[in-house]
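> build me a model from this:
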Amino acid sequence: MKFVDEAFIDIAAGDGGNGCVSFRHEKYKEFGGPNGGDGGRGGHVFAVADPNLNTLVDYRYSRRHEAKRGEHGMGSDMFGAAGADITLKMPVGTIISDAETGEVLYELLTPGEVITIAKGGDGGFGNLRFKSAINRAPRQKTPGWPGEKKNLKLELKVLADVGLLGMPNAGKSTFITAVSNARPKIADYPFTTLHPNLGVVRVGPEQSFVVADIPGLIEGASEGAGLGHQFLRHLQRTRLLLHIVDVAPFDEAVDPVAQAKAIVNELKKYDQQLYNKPRWLVLNKLDMVPSEEREARVKDFVKRFKWKGPVFEISALTREGCEPLIHAIFRHVQSEQRTENEPVEVDPRFAGDAAA
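You can find the predicted model right below:
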């Protein structure tokens, strides 16, 4: 299925039905009085976060979505039926914003979450509503209120704990295949990955985290070169970035340090907040380096890269070094989750205001 992470749609909630002017006509009841009912409300438009969806492709080809209008009121005290609601299923992680102003309106972050994105109009009043002691035969009615109409932009940012960064053919897809249940395409040419892949890494019973792999970045990505810049937004919600580097490129003229610096520069140009996220260095394809040269090559890389953060040495192909890495990632993710869930300390002087 084609991966689509951006779409524009028009939605329209249903208009309310009109109120009715009617009078009771029954034998032997000359002045039966008003009996015109109210119109029914228009249908609402809901959005639900469906965990079984991972793309917005359905909305690329189906742009207009309208709910039914409410039925008009009728005589004999009959109110109009409400219009049928419609529910739009969207992937978890979808951001819904105003297409014209860019204002973010809603975010679907929890599986099964349901929000109302357009309210149907209320039904109009029938003349039964206007009956009073001094107005025994009202002929007033009101039309139904219009439903909300919106032009929306849908943007998908996948929800993952860990994001993978790296040049094309750095071994990101091989790594996510080695440690998770994801099965992306793997080949010996650049840009094998054309869209984000999500994998669940199982550390133990009820212990897991989610990894996101995006297409490889190249120099100039922040200006639109290559494919990866289109998907960098999917790393904005991650808690940790793994910068995977190929330390044994086939072309000896390629300098892994220069490539790694280019990735860091593109990240900084794209989004400063993304650049400031915790980032670990993962040196991959060490199985291609003779064992007696590994230590020297790793030290040389770290020294020239001027890296002072965590460094992991792995071979995604043989899974060497992957086990310690995923356990370290799990501990980091758990620590981040505990920090996010800690209660906010309130100054005792303002405790009463906070409670209120």
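> going forward, measure contacts between C-alpha atoms and count neighbours the same way
Will do.
> how about the contacts made by the residue positioned nearest the centre of the chain?
Nearest to the geometric centre of the chain sits G93, at 1.8 Å (CA atoms, centre = their mean). By CA atoms under 8 Å, 6 or more residues apart in numbering, the residues touching G93 are A49, E107, L108, L109, T110, L156, K157, V158, L159.
> let's see this one next, to set against the first:
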Amino acid sequence: MKFVDEAWIDVAAGDGGNGCASFRHEKFKEFGGPDGGDGGRGGHVWAEADPNLNTLVDFRYARRHEAQRGEHGRGSDQYGAKGADVVLRMPVGTIIRDADTGELVGELLAPGQRLLLAKGGDGGLGNLHFKSSTNRAPRQRTMGKPGERRRLHLELKVLADVGLLGMPNAGKSTLIAAVSNARPKIADYPFTTLHPNLGVVRVGPQQSFVIADVPGLIEGAAEGAGLGHHFLRHLQRTRLLLHLVDMAPFDDSVDPVAQVRAIVAELKKYDPALAAKPRWLVLNKLDMVPPEQREARVRDVVRRLRFKGPVYAVSALTREGLEPLMRDVMQWLAAQRAAEQPAAPDPRFAQASAPDVDPDAAPATTAARGPGRRDR
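Now for the predicted structure:
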């Protein structure tokens, strides 16, 4: 399946049906009165988060989505049927914006979550509503209102707890394949990964997290060089970045320290908030370094970088050092989630939560009533 993380679509809600001006005509009913019904409401356009989708490719080709209009009212007190809604299924993590104004419509962050993209037009009123003591034969009616029409920009940012960062051929795909159920393409040349890959890492019973692998970055990525700049958006939702470093590059003239600094500089250019995320250093491909040189080479890289965060020396190919790394990541994420949990409210001050707003619900009104007979 082709990975598409950006699309533009046009949505149009259904127009409301027109009200009807009709009078009752029956034998022996000389003054039947008005009986024109209301028009039906036009269909809404909804967006729904579907956990089984991971790309916006369906919206790359089907760009026009229009809901059904409401039926017109008819005589004999017959109200028009409302138009059928249209539900657009999108991946979890989709951000929806108005393409003309840039206004944020909403984000789909949980499976099954729904967002109203375009509201259907209200149906018109039939002459049944206009009768009164002074207007026994009203011929008034109202027309249905048009439904909303919008041009929307869809942007997908994958939802992952941990993101892998590094130069091309640093071993990111090998690592995610070794620790999760993801099966990305792995080859002995750079730029093997062409789109993000997601994997679920299971550390223990009911202990798991999602890890994301994006195409490798190169110097100048913030200006458009390579592929990684296009997919950096998928790291913006992550909590932790694992910065993979190739400790055994093909070219002996390549300095791992210079590569780390180049990537950090690109992150700062792209998004300072992304560069400020917690970042751990993962020194990969130790199996290709002679055993007697490993410790000295690791100390040299850390000393020259003056790195203060956690450092792990691993081999994604032989899985050496991966288990302690994944276990520490799980503990760190668990601590972060526990810190973000709101404190339990005091039951003495607990209040009922406000109900969800239904676009079809009529506004609540309170009718003023005069005193009854007993009150007189």
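> now the TM-score, please.
TM-score for the superposed chains, counting by TM-score structural alignment, normalised by the length of the first structure: 0.96, backed by 351 aligned residues with a CA RMSD of 1.6 Å.
> would you mind checking the contacts of G93 of the first structure for buried ones?
Neighbour-count burial within the contacts of G93 of the first structure applies to A49, E107, L108, L109, L156, K157, V158, L159; the criterion is 16 or more other CA atoms under 10 Å.
> could you confirm the last one falls within a strand?
Same thing as L159 of the first structure. No. Counting by DSSP: H, G, I helix; E, B strand; the rest coil, L159 of the first structure is not part of a strand but coil.
> which residues touch it?
V92, G93, H234, R237, T238.
> can you rerun that using 6 Å?
Contacts for L159 of the first structure (CA atoms under 6 Å, 6 or more residues apart in numbering) come out as G93.
> quick one: it from G93 of the first structure, how far?
6 Å (CA to CA, to the nearest Å).
> next: the first one.
Here A49 of the first structure is placed at a distance of 8 Å from G93 of the first structure (CA to CA).
> secondary structure element for the aligned residue in the second structure for L317 of the first structure?
In the second structure, the residue paired with L317 of the first structure according to TM-score structural alignment is L317. Under the criterion DSSP states H and E, no helix or strand holds L317 of the second structure.
> one more: I263 of the first structure?
helix 256-270.
> for G226 of the second structure, which non-adjacent residue is spatially closest?
I218 (6.5 Å; CA to CA, 6 or more residues apart in numbering).
> tell me the SS of the one you found?
I218 of the second structure - assigned by three-state DSSP - is coil.
> how close does the helix or strand hosting W332 of the second structure sit to the first structure?
Following DSSP H and E, one finds W332 of the second structure within helix 322-340. Its aligned residues in the first structure lie a mean 0.5 Å from helix 322-340 of the second structure after superposition (mean CA distance after the TM-score superposition for the first structure).
> centre of the chain to that helix, how far?
Counting by CA atoms, centre = their mean, to the nearest Å, helix 322-340 of the second structure is centred 24 Å from the centre of its parent chain.
> residues in contact with it?
Contacts for helix 322-340 of the second structure (CA under 6 Å, 6+ apart): none.
> flag every buried residue along it.
So helix 322-340 of the second structure, judged by 16+ other CA under 10 Å, has buried residues L322, L325, M326, R327, V329, M330, L333.
> and the fourth one, how far from A334 of the second structure?
What it means is R327 of the second structure. Distance, R327 of the second structure to A334 of the second structure, by CA to CA: 11 Å.
> and the strands in the stretch 1-150 of the first structure, which stretches?
6-12, 45-50, 64-66, 86-91, 94-98, 104-108, 114-118, 149-156 (DSSP state E, counting those that start in this stretch).
> so how far does the helix or strand that the longest one is followed by sit from its counterpart in the second structure?
Toward the C-terminal end, the helix or strand that comes next after strand 149-156 of the first structure (DSSP H and E) is strand 162-165. Using mean CA distance after the TM-score superposition for the first structure, strand 162-165 of the first structure ends up 0.3 Å from its aligned counterpart in the second structure, as a mean over the superposed pairs.
> for strand 162-165 of the first structure, which helices and strands make contact with it?
Where contact means 3 or more CA pairs under 6 Å, 6 or more residues apart in numbering; DSSP states H and E, strand 162-165 of the first structure is packed against strand 207-213, strand 240-246.
> let's have the ones you listed in JSON lines, adding distance to T174 of the first structure and mean neighbour count.
Formatted as JSON lines, those follow (distance: least, CA to CA, whole Å; neighbours: other CA atoms under 10 Å):
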{"stretch": "strand 207-213", "distance to T174 of the first structure": "10", "mean neighbour count": "20"}
{"stretch": "strand 240-246", "distance to T174 of the first structure": "11", "mean neighbour count": "24"}
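> reformat the ones you listed as TSV; add distance to R63 of the first structure.
Output for those, formatted as TSV (distance: least, CA to CA, whole Å):
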stretch	distance to R63 of the first structure
strand 207-213	28
strand 240-246	35
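> so which of those strands gets nearest A262 of the first structure?
Closest approach to A262 of the first structure among these (CA to CA): strand 240-246, 11.6 Å.
> for that closest one, packing partners?
Using 3+ CA pairs under 6 Å, 6+ apart: strand 240-246 of the first structure touches strand 162-165, strand 279-284.
> the next helix-or-strand element following the first one vs the second structure, mean deviation?
Which is strand 162-165 of the first structure. Later in the chain than strand 162-165 of the first structure, the nearest helix or strand by DSSP H and E is helix 172-179. Taking mean CA distance after the TM-score superposition for the first structure, the mean distance separating helix 172-179 of the first structure from the aligned residues in the second structure is 0.3 Å.
> chain center to helix 172-179 of the first structure: distance?
23 Å.
> how close does the closest residue to A354 of the first structure other than its chain neighbours get to T339 of the first structure?
Taking CA to CA, 6+ apart, and ignoring the residues beside it in sequence, A354 of the first structure has V346 as its nearest neighbour in space, at 7.6 Å. For V346 of the first structure, the distance to T339 of the first structure equals 16 Å [CA to CA].
> what does W145 of the first structure give?
For W145 of the first structure, the distance to T339 of the first structure - CA to CA - is 47 Å.
> repeat that for V201 of the first structure.
According to CA to CA, V201 of the first structure stands 21 Å off from T339 of the first structure.
> over to E252 of the first structure?
Remark: distance between E252 of the first structure and T339 of the first structure (CA to CA) = 44 Å.
> next: E323 of the first structure.
From E323 of the first structure across to T339 of the first structure, the span is 25 Å (CA to CA).
> cool, and F301 of the first structure?
Counting by CA to CA, the gap from F301 of the first structure to T339 of the first structure is 33 Å.
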